[in-house]
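Asks: structure for the following, please:
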Amino acid sequence: MPELPEVETVRRGLAPTMEGAVVEKMELGRPDLRFPFPQGFSELVEGKRIISLGRRAKYLLIELEGGLTIISHLGMSGSFRIESPLEVETPGDFHHPRSKDGKHDHVIFYLRGAQGAARVIYNDPRRFGFMHLVDRSNIDLYPAFVGLGPEPTGNALSADYLASRFGGKSQPLKSTLLDQKVIAGLGNIYVCEALWRAHLSPLRAAGTLVTKTGKPKAQLVELTQKIRDVITDAIAAGGSSLRDHIQTDGTLGYFQHSFSAYDRQGHACRTPECGGTIERIVQAGRSTFFCAACQK
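Replies: Coordinates of the predicted model:
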């Protein structure tokens, strides 16, 4: 399932075509995806100008004039592509290409913007993605957003904040970081990478990174920065491109080729002079990759 950097890559890829454009027509190929589409979905969207594209955690936000916002989740296999009368923006050769089979084109936005007409098509073979329509003034009440923690790249994420959430916790560090109420949008891949960069064991109790007076230890300060760094690096590289994820213009992100822990079971640890080997364990049903030699 795409993680935060992948969704941010999609947002940035769609923005030049969608922002400022008017939805002249919206075509639904079926009544539902993972969930039914909102009642009167097309009628409520058609004729509206797209003000901006945003993101909250792993959700894409399409903000419309008139106060409505489309909340979109890509699920396991969802993707957007952009088509104009002159070209289909899917250049390149792909190791694991996303579906372009028309029978899986479930939502089509017919747009008219400053550069003319274009179609933005949502394709989803497995149909685990979804689109909801909410009043923007109440967006914080959307069930998935209630109680969400700060974004991993925002100013609200600090060592002091994490100390306030970690204090007294015997829960493993990996599980604590995956809690969306602690940090929004931080997923399995990038937790593994951040912990490797910070040389911290995923099995370590979260509370051990906080002093008795509730202050962050130096290791927690370092971890906070590594979380920021790994997400920033992934966004800059265009997402991890796990399995068949591609950018909206069809190109693959390449951060997956620089993973240091995730999915590297049996490979030598890349920490200089470590000499250890990346191991795989299962925590709460999720694969965890780490080096027991240098992650303590």
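Asks: rest of the way, CA atoms for contacts and neighbours
Replies: Fine.
Asks: hey, where'd the helices end up in the protein?
Replies: Remark: helices assigned in the chain by DSSP state H are 4-18, 41-45, 159-166, 173-178, 188-198, 218-236.
Asks: by contact count, what packs against the last one?
Replies: What it means is helix 218-236. Packing partners of helix 218-236 (3 or more Cα pairs under 8 Å, 6 or more residues apart in numbering; DSSP states H and E): helix 4-18, helix 159-166, helix 188-198.
Asks: which positions in it come out as buried?
Replies: For helix 218-236, the neighbour count (16 or more other Cα atoms under 10 Å) marks 220-232, 234-235 as buried.
Asks: who's in contact with T17?
Replies: Residues near T17 by Cα atoms under 8 Å, 6 or more residues apart in numbering: I82, G113, A118.
Asks: quick check: the gap between the second one and R197.
Replies: When you say that, I think you mean G113. Separation of G113 from R197 (Cα to Cα, to the nearest Å): 44 Å.
Asks: the last one now?
Replies: If you measure A118 against R197 using Cα to Cα, the figure is 42 Å.
Asks: quick check: F128 touching H106?
Replies: No - using Cα atoms under 8 Å as the test, F128 is too far from H106 to be in contact (11.9 Å).
Asks: so between the two, which is more surrounded?
Replies: Using other Cα atoms under 10 Å, the more surrounded residue of F128 and H106 is H106, with 20 against 16.
Asks: can you tell me the closest non-neighbouring residue to that one?
Replies: Nearest in space to H106, with sequence neighbours left out and distances taken as Cα to Cα, 6 or more residues apart in numbering, is G29 at 4.5 Å.
Asks: tell me, how many residues neighbour R34?
Replies: 13.
Asks: before we go on, could you also do this sequence so I can check it against the first one:
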Amino acid sequence: MPELPEVETTRLSFADRIAGARIEAVRLGKPLRWPLGVKPEKLVGRTVRGVRRRGKYLLVDLDAGVLLMHLGMSGSLRFDRAMPEAALHDHFDLVTSQGVLRLNDPRRFGAVVFAEGESAPEAVKLLGGLGVEPLEEGFDLAAFQAGLKRRKAPIKQVLLAGDLVVGVGNIYASEALFLAGIRPTLSAAKISRPRAARLHAAIKEVLARALEKGGSTLRDFSNAFGETGYFQLEAMVYDRKGEPCRVCGTPIRMIRQGQRATFFCPHCQKS
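Replies: From the prediction side, this is the model:
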């Protein structure tokens, strides 16, 4: 699933190019996770003001309303002056005066939802429960430490939940926990203040590094230019089951948490 670095990389690859564009048509393919919420022709004539990100959502601001886009498990966006005819897994085209924004999603867990604004019920339902952004000043250490103390669930699951800090998905949760030396099965409430501080710093460091590398391409992620990411090439634990730890040489282990694969070093992350 595209996580925060992949979504932000995607945003950066087309936001400037689509800003100021006038919507000329909207084409829908097979149904996505949620309905668009407005008749496509109602969007024609509106202007794209800009593109923001909130967690794993892209917010395409219009002069009236906003399009909330989610890439789901396997989605990707392309933006170009001209696009070939829509293929099997192309499910949404936003045709503008400056190019076509196309969502390709083989598994169709992605979504494009229109809302009149961020206070509209559709937007509140999707965005209202999201935690703070980890790469912004609002990611406060004291608040993070207090939030961990209120949660008894395993720390990996707490990070994935997204209500304490947003956008730390499966790849980067494993990587941040390794960097902080914390075993992913440890209850969040049992993490000491010094270790919580290390985890807070590790989350920021891992996400910033992944963004610098254009995200991670494990199967089919690419940005709106069609470019892949490279962070996976330097991952310390993720997707490295059985391979030697880059620090101590101990074989990396893989366990299942909430049906998601978790990777860690049993020596570097003893508790």
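Asks: among the helices of structure 1, which comes closest to F35 of structure 1?
Replies: Taking Cα to Cα, helix 41-45 is the member of the helices of structure 1 nearest to F35 of structure 1, at 12.9 Å.
Asks: any chance of the contacts of T17 of structure 1 in TSV, plus neighbour count and distance to R11 of structure 1?
Replies: Formatted as TSV, these follow (neighbours: other Cα atoms under 10 Å; distance: Cα to Cα, whole Å):
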residue	neighbour count	distance to R11 of structure 1
I82	22	12
G113	17	17
A118	22	17
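Asks: conserved subset of the residues you listed in structure 2?
Replies: Counting by both residues aligned by TM-score structural alignment, their matches' Cα atoms under 8 Å, none of the contacts of T17 of structure 1 remains in contact in structure 2.
Asks: just these: which are in strands?
Replies: The strands, defined by DSSP state E, take in I82, G113, A118 from those.
Asks: coming back round to it: go ahead and confirm the residue nearest to H106 of structure 1 touches V107.
Replies: Yes - if you go by Cα under 8 Å, G29 of structure 1 and V107 touch, sitting 6.2 Å apart.
Asks: quick one, which of these two is more surrounded?
Replies: Neighbours were tallied for G29 of structure 1 and for V107 using other Cα under 10 Å; the higher tally belongs to V107 (21 against 14).
Asks: quick one: residues contacting the equivalent of that one over in structure 2.
Replies: If you follow V107 of structure 1 across to structure 2 using TM-score structural alignment, you land on F92. For F92 of structure 2, the contact set (Cα under 8 Å, 6+ apart) comprises V26, R27, L28, G29, R102, L103, N104, V112.
Asks: from L62 of structure 2, how far off is A21 of structure 2?
Replies: According to Cα to Cα, A21 of structure 2 stands 10 Å off from L62 of structure 2.
Asks: ditto for K39 of structure 2
Replies: Distance from K39 of structure 2 to L62 of structure 2, counting by Cα to Cα: 15 Å.
Asks: who has more neighbours out of these two?
Replies: For K39 of structure 2 versus L62, neighbours defined as other Cα under 10 Å are more numerous around L62 (22 against 10).
Asks: alignment lookup: the more buried one to structure 1.
Replies: Using TM-score structural alignment, L62 of structure 2 lines up with L64 in structure 1.
Asks: ok, E41 of structure 2 next?
Replies: Correspondence of E41 of structure 2 to structure 1, assessed by TM-score structural alignment: E43.
Asks: and for that match, the neighbour number?
Replies: Per other Cα under 10 Å, the neighbour tally for E43 of structure 1 reads 11.
Asks: aligned partner of I203 of structure 2 in structure 1?
Replies: Mapped onto structure 1 by TM-score structural alignment, I203 of structure 2 lines up with I227.
Asks: residues in contact with its match?
Replies: Contact analysis of I227 of structure 1 by Cα under 8 Å, 6+ apart lists P152, Y190, V191, A194.
Asks: again, 6 Å this time
Replies: By Cα atoms under 6 Å, 6 or more residues apart in numbering, I227 of structure 1 lies in contact with A194.
Asks: tell me how far it lies from R197 of structure 1.
Replies: Separation of I227 of structure 1 from R197 of structure 1 (Cα to Cα): 9 Å.
Asks: please apply the same query to V45 of structure 1.
Replies: Using Cα to Cα, V45 of structure 1 is found at 44 Å from R197 of structure 1.
Asks: kindly report the same for A206 of structure 1.
Replies: Separation of A206 of structure 1 from R197 of structure 1 (Cα to Cα) stands at 16 Å.
Asks: and these two? Which one has more around it.
Replies: Each of A206 of structure 1 and R197 has its neighbours counted (other Cα under 10 Å); A206 has more, 24 against 21.
Asks: what is the neighbour count of the equivalent of P251 of structure 2 over in structure 1?
Replies: Aligning on TM-score structural alignment places P251 of structure 2 opposite T277 in structure 1. T277 of structure 1: 19 surrounding residues under other Cα under 10 Å.
Asks: correct me, but T277 of structure 1 touches C269?
Replies: Yes - with contact defined as Cα atoms under 6 Å, T277 of structure 1 reaches C269; the gap is 5.1 Å.
Asks: the stretch 1-150 of structure 1: strands as residue ranges?
Replies: Assigned by DSSP state E, counting those that start in this stretch, the strands in the stretch 1-150 of structure 1 fall at 22-28, 50-56, 59-64, 68-73, 79-83, 105-113, 116-123, 130-135.
Asks: quick check: T176 of structure 1 vs A206 of structure 1, distance?
Replies: For T176 of structure 1, the distance to A206 of structure 1 equals 7 Å [Cα to Cα].
Asks: rewinding a little: tabulate the ones in strands among the contacts of T17 of structure 1 (JSON lines), appending distance to P5 of structure 1.
Replies: Shown next, in JSON lines, are those (distance: Cα to Cα, whole Å):
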{"residue": "I82", "distance to P5 of structure 1": "20"}
{"residue": "G113", "distance to P5 of structure 1": "27"}
{"residue": "A118", "distance to P5 of structure 1": "25"}
